[in-house]
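K.L.:
structure here, sequence nowhere to be found:
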């Protein structure tokens, strides 16, 4: 979501860095960026493990505390700040719907903050309690968060959950697109027909090109040209 379908001007990185500072977790901006797209509780466990050692008795407590501080900062940010779709997002979603292509949003966010974002955009309208478009009226068909699967990105479980809900058995019927290395990696691990990167989100072309991908797009405006020959 952040950086792919909703604009992210380093808000998530900033909120994460603030939480690290408040909880005395020393981490560089480069390290935070490299872990974008991952489940945030997983990131805090990873970073505290790097600092304390994976067997440290206070690891879980410190990771949970940092995560709790982060969620408070992040939720306040999205409650108070405008939320806008990325360049070409609404046009792309309309094109996909017109061609009966299912739209699933996956995210490293947890459900509460995801619903804050979707609600402010009006994208919750028409989704049922399982965040599935049973009404046929929603702008998206499905929303899946990292806390709704056993492991978030770079594992492919969110993609595979979407496939199961849509009754898709062949991953070659799926195109994955995102703006982080973990997005690309999850699409590759899922065996998607294409795993595409966006370079106008949290990562640049130089940062993404070193990861296996099936194409790097400058914005969602370019996705239509990729999909049309496949329809």
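P.N.:
Great, that's in hand. What you see is a predicted model, and the numbers here were worked out from it, not measured in a lab.
K.L.:
use CA for all of it now, contacts and neighbours both
P.N.:
Fine.
K.L.:
not counting sequence-adjacent ones, nearest residue to the residue sitting nearest the centre point of the chain?
P.N.:
When CA atoms, centre = their mean is applied to the chain, the residue found nearest the centroid is residue 107 (2.8 Å). Leaving out its chain neighbours, the residue that sits closest to residue 107 by CA to CA, 6 or more residues apart in numbering is residue 145, at 5.1 Å.
K.L.:
do the same with residue 188
P.N.:
If you skip the residues right next to it in sequence, residue 188 has residue 195 as its closest partner in space, 6.2 Å away by CA to CA, 6+ apart.
K.L.:
give the next helix or strand downstream of the host helix or strand of the one you found.
P.N.:
Using DSSP states H and E, residue 195 sits in strand 194-198. Counting by DSSP H and E, the next helix or strand C-terminal to strand 194-198 is helix 205-208.
K.L.:
and the contacts of that following helix?
P.N.:
When contacts are defined by CA atoms under 8 Å, 6 or more residues apart in numbering, helix 205-208 is touched by residues 180-181, 197-199, 216.
K.L.:
again, only this time at 7 Å
P.N.:
Judged by CA atoms under 7 Å, 6 or more residues apart in numbering, the contacts made with helix 205-208 from elsewhere in the structure are 181, 199.
K.L.:
got it, and stretch 145-160?
P.N.:
Outside of stretch 145-160, the residues that reach it under the criterion CA under 7 Å, 6+ apart are 37-39, 106-111, 144, 182-183, 185-187, 189-190.
K.L.:
buried ones in it, by neighbour count?
P.N.:
Of all the residues in stretch 145-160, those buried under the rule 16 or more other CA atoms under 10 Å are 145-147, 152-160.
K.L.:
straight-line length of that stretch, end to end?
P.N.:
Separation of the first and last residues of stretch 145-160 by CA to CA, to the nearest Å is 13 Å.
K.L.:
do stretch 103-112 as well
P.N.:
20 Å.
K.L.:
with stretch 88-106 instead?
P.N.:
Counting by CA to CA: the opening and closing residues of stretch 88-106 are 18 Å apart.
K.L.:
again, but for stretch 8-28
P.N.:
Across its full length, stretch 8-28 reaches 19 Å end to end, with CA to CA as the criterion.
K.L.:
so which bits of it are buried?
P.N.:
Neighbour-count burial for stretch 8-28, counted by 16+ other CA under 10 Å, picks out 8, 11-13, 15-20, 23, 25.
K.L.:
included below, for side-by-side comparison, is a second structure:
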């Protein structure tokens, strides 16, 4: 029987913590958002909320705030607005930059004939501000937020939307990389051939060990070599 060949055609990369470094701006914005909705810094409720935010890094921010406010939509939206305002200010203050080598890595992946799609738990407006700040508007094939796909991570929707929009033949041709367990769960649930964790963001090896994954990498810059090896193994 001939072994099916599944070279990697589509690479989905998380933004904050994987391709983008924000100097802790996400967590700082969470603190400000919680203060805005009456969960003051220093309170036990605030500490619990921050711990939850860290555990759920990578997920849709509005969904995180819905969970923290027990489904109170008005409070959740107020918190999300405060979060995005605070994070946007950090972007304007040049608080975001690429993970070292990320742009070159994306170029290398595209030169190899692969689609590269960025995925994020940020709103589309915040996502696009980051892309403009980095000058990445034309660097990637596509950039997706939860609102573009249906649900955010750990659901697989953004990865599957990327597959459909790029015309990729099968999930067997899909690779995904991210710095959180939510990224890895989304990749696993999407059926991605490669679900790679990177050590440049929120979660550590001990966190990655709790969810399915195929690789743990020091940085996204290590990913092209992994994909080249996968492709070589499927070449007859």
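P.N.:
Thanks, I have the structure now. Please read these numbers as outputs of a predicted model, since none were measured by experiment.
K.L.:
what's the counterpart of the residue nearest to the centre of structure 1 in structure 2?
P.N.:
Using TM-score structural alignment to pair residues, one finds that residue 107 of structure 1 aligns to residue 120 in structure 2.
K.L.:
next one: residue 120 of structure 1
P.N.:
Aligned counterpart of residue 120 of structure 1 in structure 2: residue 133 (TM-score structural alignment).
K.L.:
what's the neighbour count on its match?
P.N.:
Other residues near residue 133 of structure 2 come to 16 when the count uses other CA atoms under 10 Å.
K.L.:
kindly provide the distance from it to residue 150 of structure 2.
P.N.:
The gap separating residue 133 of structure 2 from residue 150 of structure 2 is 26 Å, by CA to CA.
K.L.:
ok, now residue 159 of structure 2?
P.N.:
In this structure, residue 159 of structure 2 lies at 11 Å from residue 150 of structure 2, with CA to CA as the measure.
K.L.:
tell me the contacts of residue 214 of structure 2?
P.N.:
Contact partners of residue 214 of structure 2, counting by CA under 7 Å, 6+ apart, are 194-196.
K.L.:
burial measure for residue 112 of structure 1, as a count.
P.N.:
There are 11 residues near residue 112 of structure 1, going by other CA under 10 Å.
K.L.:
once aligned to structure 2, how far is the helix or strand encompassing it on average?
P.N.:
Applying DSSP H and E as the criterion places residue 112 of structure 1 in helix 111-121. Between helix 111-121 of structure 1 and the corresponding residues of structure 2, superposition yields a mean separation of 0.7 Å, by mean CA distance after the TM-score superposition for structure 1.
K.L.:
then stretch 66-80 of structure 1?
P.N.:
Mean deviation of stretch 66-80 of structure 1 from its aligned counterpart in structure 2 after superposition (mean CA distance after the TM-score superposition for structure 1): 1.5 Å.
K.L.:
hmm, who's touching that stretch?
P.N.:
Residues lying outside stretch 66-80 of structure 1 but in contact with it, judged by CA under 7 Å, 6+ apart, are 15-16, 19-20, 23, 41, 44, 113, 116-117.
K.L.:
format those as JSON lines; extra columns: distance to residue 76 of structure 1.
P.N.:
As requested, the contacts of stretch 66-80 of structure 1 are arranged in JSON lines below (distance: CA to CA, whole Å):
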{"residue": "15", "distance to residue 76 of structure 1": "10"}
{"residue": "16", "distance to residue 76 of structure 1": "13"}
{"residue": "19", "distance to residue 76 of structure 1": "13"}
{"residue": "20", "distance to residue 76 of structure 1": "16"}
{"residue": "23", "distance to residue 76 of structure 1": "18"}
{"residue": "41", "distance to residue 76 of structure 1": "18"}
{"residue": "44", "distance to residue 76 of structure 1": "19"}
{"residue": "113", "distance to residue 76 of structure 1": "10"}
{"residue": "116", "distance to residue 76 of structure 1": "10"}
{"residue": "117", "distance to residue 76 of structure 1": "11"}
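K.L.:
ok, the residues you listed vs residue 4 of structure 1, which is closest?
P.N.:
Each of the contacts of stretch 66-80 of structure 1 was checked against residue 4 of structure 1 using CA to CA; the closest is residue 117, at 13.3 Å.
K.L.:
ok, back up a step: would you convert the contacts of residue 214 of structure 2 into TSV that also reports neighbour count and distance to residue 204 of structure 2?
P.N.:
Conversion of those to TSV gives the following (neighbours: other CA atoms under 10 Å; distance: CA to CA, whole Å):
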residue	neighbour count	distance to residue 204 of structure 2
194	25	18
195	24	15
196	27	13
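K.L.:
now, which of these sits nearest residue 98 of structure 2?
P.N.:
Distance from residue 98 of structure 2 was checked for each of those by CA to CA. The minimum falls on residue 196, at 18.6 Å.
K.L.:
so how far is residue 181 of structure 2 from the closest one?
P.N.:
For residue 196 of structure 2, the distance to residue 181 of structure 2 equals 10 Å [CA to CA].
K.L.:
just the strands in structure 2 please.
P.N.:
10-14, 20-21, 97-98, 115-119, 142-144, 174-178, 194-198, 215-217 (DSSP state E).
K.L.:
roughly how far is the strand holding residue 195 of structure 1 from the heart of the chain?
P.N.:
Taking CA atoms, centre = their mean, to the nearest Å, one finds the center of strand 194-198 of structure 1 at 13 Å from the center of the full chain.
K.L.:
how big is the offset of that strand relative to structure 2?
P.N.:
Average distance, strand 194-198 of structure 1 versus aligned residues of structure 2 after superposition (mean CA distance after the TM-score superposition for structure 1): 0.7 Å.
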